[in-house]
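Participant: Output the structure for:
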Amino acid sequence: MTGVSLPLPDGRVLLVDGGADELTLLLDGQPLLRAERQDEVWWLQGRDMPLALWAFSYQAFAIDPACQRLLLRLDDCPAELVQQGLLSPEMGGLWQVQRSMFWQLPMPWRSGAASESYPQRFVLSDGRRHPQRSPKPAGELYRRFDFRLGSWISLRTLDIEVDLERFNRWQNHPRVAEFWQEQGSLDQHRDYLERLAADPHVLTMIGCFDDQPFAYFEAYWAKEDRIAPFYAAADYDRGIHMLVGEEDHRGPHKVESWLSALVHYLLLDEPRTQRIVAEPRADNRRMIGHMQRLGFWQEKEFDFPHKRAALMVQSRERFFERCRLC
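Facilitator: Next comes the predicted model:
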């Protein structure tokens, strides 16, 4: 593991130097932490222990996707990390960090406004009772360095003036058109995106690898969506539509990165969201297979007016227990 670099979204770089049982962490070249392991228990020494403990946890879970928890012996336990949920007590005076809890902490991956603090008030839309949705965010929403790919994966909101031409190009690609059936002119696609921009239940996003756009995503609140009659949609269930437009960003390894990032962002955005759903065409076996490998399950098939669809479901609990975020 000697000399592993992990860039952080704020521009700093975490350097991991050492082996399986002894390592040093440096942040922007400055010593942050020394750690030694004896009988599976880590002993830590460092400055700014809240930051050091977070950085130690991040490097462990990012470098080893199979690592589920860390056992620590601490001379002084930062109370704020217990309150945040990063640390929890273990028998014998030890402390533990659980992978499933670490990845639910929103900082530093999520940026911008979030739905989580928006108060709950129920309203009616087209005869459906649902929570009033928070104003849509703008700009970058999520950023994380994918250690396996060696690339940044990020999500930002779609900007019609900036993204219309590429959206039009992507939708008119035969591979995309086969499943989306949204071919059209620039004017038609401007109308399409403007309708969604005015719709409070849909958020349009652009996915980027190393800040280069490669995909278009729609996230929708299921309770107000056309999917609602086909399953028991909860108040904060969210659904996704997905389109990879650039050919050089296709493949299972890329899907694992961007699909995990998309689900991660939506679960960080709103802690009350317990399920993420999708309704790919039932004969899109490749996409369904990708989703199943990443923890989605196929609950059933059903008929939309325009397609036979597979209802794919991912739960918050299952995602954070099994996620391979790196």
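Participant: all contacts plus neighbour counts: C-alpha atoms, from now on.
Facilitator: Will do.
Participant: what about Thr204, distance to Met1?
Facilitator: 39 Å (C-alpha to C-alpha, to the nearest Å).
Participant: between these two, which one's more packed in?
Facilitator: More crowded of Thr204 and Met1, by other C-alpha atoms under 10 Å: Thr204, with 20 against 11.
Participant: The more buried one belongs to a strand?
Facilitator: Yes - the assignment for Thr204 is a strand, going by DSSP: H, G, I helix; E, B strand; the rest coil.
Participant: and this one, so I can compare the two:
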Amino acid sequence: MNKASDSGTGPRAFPVGPYSAQTVFQEGDRLRVVAADVTALELRLRERVDHLDILNASDDREVAARAVSASAEALFAWRPGADRLVLDFAGRAPLARELTESGLAIMSEGQLVLLPELVMQRRDNWLVNPGRPPLPQLHVMTDGKRHPRRAAKPAGKVYGRFIPWLSEVISFRVADLENDLHLLHRWMNDLRVDAFWNEAGDLDKHRQYLAGILADPHMLPLIGCFGEQPFGYFELYWAKENRIAPFYDADDYDRGWHVVVGEDAFRGGRYISAWLPSLMHYMFLDDCRTQRIVGEPAAAHSQQLRNLERSGFAKIKNFDFPHKRATLVMLLRERFFGDRLWLPAAAGPTVSS
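Facilitator: Prediction:
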């Protein structure tokens, strides 16, 4: 699958978040960021498309900074080959200070520069509750495992992102025992899913299964949706407290994941290139101390391993769980953001797992 292409200078819109309630509109060389029906920022693209002039900006520095962040996300998505944006901040010194002090921009040779790897680490645009900070570090013991104290698990929606090559929003919400049990039950009894999960069974079995995951402080079960349509189930875990910990040198904030794509309509490369990096993005944003994301797919699941390699995961080794032979795979935070893996590569995944 090709990267999202720049479709020219015709009118187009890019909803950011979508929970920051901002939309970026482009028409010709003008960009306008609207938040809550109010224009927060107007920009002009110079002939050099990486240079932007501020035509109008909100007097509220935080509002204006959020709008700059939104416009940068849209432009980097529309122009995936761009590696920076230069913002002319003449007469806008307070805004420039806000952008640099918040870490969104850097000063380079007297220019205010926005980098994609900084823009995509701003929590506000994608997390439903970006003000929920990670807990200060305090190590505790659980079942003989020493690990940092974890924050209480969230509820409801946690993440949303507009996918330009699908013209659709992907979101993740915490699974709910009553509302989502029927989905999990149907998906776990799918023959394709059961071949790797081995969790087929009756409704009571799956009620107990999901209740156990919800009660486990080191695991977070999520339902993925495209628009309003649920398509998959994801289990996120802290590696330090997980069964994977004895098989490698797990760091305190390493995180891992399991996946069920339950709906056939959402299998395939177009969708993997949306949900897989979005899930990784959420885990990296949720705690800035997370430097590695790990996985342990079945060593025999060759297609999933190919998809993971194309998505930036490195194969570390094969090892034996009691129930399967697995491959340890790992994605580094530095690689995800440095290589801009939230956008699909030219030869992206082709078949859903």
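Participant: Show the residue spans covered by the strands in the stretch 151-300 of the first structure.
Facilitator: With DSSP state E, counting those that start in this stretch, the ranges of strands along the stretch 151-300 of the first structure come out as 151-157, 202-209, 212-221, 238-244, 275-278, 297-303.
Participant: Pick the most buried one from those.
Facilitator: The highest average neighbour count among the strands of the stretch 151-300 of the first structure, using mean count of other C-alpha atoms under 10 Å, belongs to strand 275-278 at a mean of 24.
Participant: quick one: what's aligned to Phe302 of the first structure in the second structure?
Facilitator: Taking TM-score structural alignment, Phe302 of the first structure has Phe319 as its aligned residue in the second structure.
Participant: Report the separation between the residue nearest to the spatial centre of the first structure and Pro78 of the first structure.
Facilitator: Most central in the first structure under C-alpha atoms, centre = their mean is His264, positioned 2.1 Å from the mean C-alpha point. Applying C-alpha to C-alpha, the value for His264 of the first structure to Pro78 of the first structure is 26 Å.
Participant: picking that back up, for the strands of the stretch 151-300 of the first structure, which one sits closest to Cys326 of the first structure?
Facilitator: strand 151-157 (10.8 Å; C-alpha to C-alpha).
Participant: mean deviation (superposed) between that closest one and the second structure, please.
Facilitator: In the superposition with the second structure, the average deviation recorded for strand 151-157 of the first structure is 0.3 Å (mean C-alpha distance after the TM-score superposition for the first structure).
Participant: for that strand, packing partners?
Facilitator: Packing contacts for strand 151-157 of the first structure, counted by 3 or more C-alpha pairs under 8 Å, 6 or more residues apart in numbering; DSSP states H and E, involve strand 140-146, strand 202-209, helix 252-269.
Participant: want to try JSON lines for the ones you listed, with distance to Trp109 of the first structure as columns?
Facilitator: Output for those, formatted as JSON lines (distance: least, C-alpha to C-alpha, whole Å):
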{"stretch": "strand 140-146", "distance to Trp109 of the first structure": "5"}
{"stretch": "strand 202-209", "distance to Trp109 of the first structure": "14"}
{"stretch": "helix 252-269", "distance to Trp109 of the first structure": "8"}
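Participant: Of these, which is nearest Met287 of the first structure?
Facilitator: helix 252-269 (9.1 Å).
Participant: Quick one: residues contacting the match of Phe302 of the first structure.
Facilitator: Taking C-alpha atoms under 8 Å, 6 or more residues apart in numbering, we find Phe319 of the second structure in contact with Phe247, Arg325, Ala326, Thr327, Leu328.
Participant: Which of those are buried? Put it as a PyMOL command.
Facilitator: Here is the PyMOL command that selects the buried residues among these (16 or more other C-alpha atoms under 10 Å):
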select buried, resi 326+327+328
